[in-house]
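>>> Could you look at this predicted model? Sequence included:
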Amino acid sequence: MIKIAVYGKGGVGKSTTVSNMAAALADTGLRVMQIGCDPKADSTAALRGRADLPAVLDVMRRKGQSLSLEDIVRPGYGGVVCVEAGGPLPGRGCAGRGIVAALETLEAAGAYGLYQPDIVFYDVLGDVVCGGFAMPMHKGYADAVFVLTSGENMAIHAAANIAMAVESFRDRGYARLGGFILNRRHVPREEEKVQELAGDFHTAVIGALDRSDTVMKAEELGKTVIEAFPDSPMAGQYRQLARAVYAAAQRR
């Protein structure tokens, strides 16, 4: 089992990218699990046609320790196992601590043993890299962290902070930095800036995605590009990226 955490600034296209990679790898016959670690609890929506999926924290508030995996897990496209951590009630808790509680609940319930995924994606909000938001980097969770960014300055800044957090955990046996993923926004010097960022952390740009109307059309249908437009050039880009990320995550 390979566990991959994908981080990025909010709004950079992280959940869309992770869901399409999950769908692409599921199409190859791999057993895939995607765990959304964002308080909005919408990471896996495109894999499920926007069907309802109770967030782990919401179920915990209702049922406490009596919750079961059937309460918090739903199948998505290609059999992808979908889970959403969720977040606290507004003004009543820390979203980071909620991620910790959700991941610990999944582990205690034996989710990995039951579903036996070949690959697990953690889709993690990267605007703040502290507390529970850093949990997927910890030993026993992700094997590798990939950072999604555009060439926009705020996205680059967030990506650098995420990479620094990963590097600071290196001596503890935590997840390693697998590389950067460029989600193009067609800003000046975009490719150059992201390549420079990768060089600063002695890693690589694993793949790049074009800005495409196909992505928005698929989202309007409540589907991934892989499902809605499987023969499109954009689907091809997601498949290529998924292969590259999976291969890079397996390197030691």
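Thanks, I have it. Numbering: from 1, shown residues only.
>>> okay, CA-based contacts and neighbour counts for the rest of this
Will do.
>>> List the buried residues in the strand or helix carrying L57.
Here L57, judged by DSSP states H and E, is contained in helix 56-63. Buried positions in helix 56-63, judged by neighbour count with 16 or more other C-alpha atoms under 10 Å: V56, L57, D58, V59, M60.
>>> Quick check: closest non-adjacent residue to the second one.
This means L57. Excluding the flanking residues, the one nearest L57 by C-alpha to C-alpha, 6 or more residues apart in numbering is G86, at 5.7 Å.
>>> same deal with the last one?
Closest residue to M60 in three dimensions, ignoring its sequence neighbours and counting by C-alpha to C-alpha, 6+ apart: L67, at 6.7 Å.
>>> I4 and E219, how far apart?
Distance of I4 to E219, computed by C-alpha to C-alpha, to the nearest Å: 23 Å.
>>> Do you have the strands of the stretch 51-200 of the chain handy? List them.
Assigned by DSSP state E, counting those that start in this stretch, the stretch 51-200 of the chain shows strands spanning 74-75, 81-84, 119-125, 144-149, 176-183.
>>> what about versus this one:
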Amino acid sequence: MIKIAVYGKGGIGKSTTVSNVAAALSEQGMKVMQIGCDPKADSTILLRHGESVTTVLNLYNQKKQNMKLEEMIKTGYRNVVCVEAGGPTPGLGCAGRGIITALEKLGELGAYEKYQPDVILYDVLGDVVCGGFSMPMRKGYADKVFIITSGENMAIHAGANIAMAVDNFKNRGYASLGGIILNRRNVPREEEKVKELADDFHTEVIGSLDHSELVLKAEEQGKTLLEAYPDSEMADEYRKLAKEILKVCQEEKEC
């Protein structure tokens, strides 16, 4: 089982990218589980044609120990297994608590044994890398962390903070940095700035995605781009990215 955490600044296209990568991996015949680790709980919505998943935190608050696995987990496009951690009422409580609760409950209720995913994708908000949001980096969860960024200054800054958090955990047996993913916004010096970020943390830019109107058109239909426009060049970009992510993770396991 390959476990991948994808981090990035809010609004950088992280959930869209993760959902399309999940679809691309599923196309290859892999069993995929996507776990949304954002209080907005919308990571998997494109995989489910706009239909949301009841969050683990909401279920736990309502039912405590009586919550059932089938209430937490739904399936989406190409049978991707969808989970949303959720978060507290705005202004109340710690958003990271939803992530911690979700990951603990998935383990306790035997989700991995029942669904037997080949790949787990954690989609994690990266504006703040506090204890809860760093949970997927910890030992036993993700094997690799990938950072999505554009060349915009705030996205680069968030990416550097995430990479620093991964670096700070490196002596604890936590997830290591797998690489940087460029999601283009067509700003000045974009490729150069993202390459500098990768160089600063001794990693590589493992893939890039063009800015495409088709992504927005697919989202308006409540679909991943791979479902809405499977024969497009943009769909092939996501397929290529999925292969590169998988390659990095498989090479690590062989070492």
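Done, it's in. Everything quoted here is computed from the prediction, not taken from an experiment.
>>> What value does the TM-score take for this pair?
Remark: TM-score between the superposed chains equals 0.99 [TM-score structural alignment, normalised by the length of the first structure]; 252 aligned residues with a C-alpha RMSD of 0.7 Å.
>>> Aligned to E84 of the second structure, what sits in the first structure?
Residue pairing (TM-score structural alignment): E84 of the second structure is matched to E84 of the first structure.
>>> residues in contact with that match?
35-38, 41-44, 53-56, 72 (C-alpha atoms under 8 Å, 6 or more residues apart in numbering).
>>> I'd like these written out as TSV, with distance to V205 of the first structure added.
Shown next, in TSV, are these (distance: C-alpha to C-alpha, whole Å):
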residue	distance to V205 of the first structure
I35	24
G36	23
C37	23
D38	24
A41	28
D42	26
S43	23
T44	25
L53	33
P54	35
A55	33
V56	33
I72	34
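>>> got the angle between the longest helix anywhere in the first structure and strand 119-125?
Using DSSP state H, we find that the single longest helix of the first structure is helix 233-250. Using axes from the mean of the first three to the mean of the last three C-alpha atoms, to 10 degrees, the inter-axis angle of helix 233-250 of the first structure relative to strand 119-125 is 100 degrees.
>>> is it true that R170 of the first structure touches R176?
Yes: the criterion here is C-alpha atoms under 8 Å, and R170 of the first structure meets it with R176 at 6.6 Å.
>>> just to revisit the earlier point, more neighbours: which of I4 and E219 of the first structure?
Using other C-alpha atoms under 10 Å as the criterion, I4 of the first structure and E219 rank with I4 on top: 27 against 18.
>>> What residues does L209 of the first structure make contact with?
I181, L182, N183, R184, M234, Q237, Y238.
>>> Now do it against V6 of the first structure, distance only.
Taking C-alpha to C-alpha, one finds L209 of the first structure at 15 Å from V6 of the first structure.
>>> where along the second structure do the helices fall?
With DSSP H as the criterion, the second structure has helices spanning 14-27, 56-63, 69-72, 96-108, 111-115, 153-168, 190-200, 213-220, 225-228, 233-254.
>>> and of those helices, who's closest to I147 of the second structure?
Closest to I147 of the second structure of these, according to C-alpha to C-alpha: helix 153-168, at 6.3 Å.
>>> Of all the residues in the closest one, which ones are buried?
A155, I156, H157, A158, G159, A160, N161, I162, A163, A165, V166.
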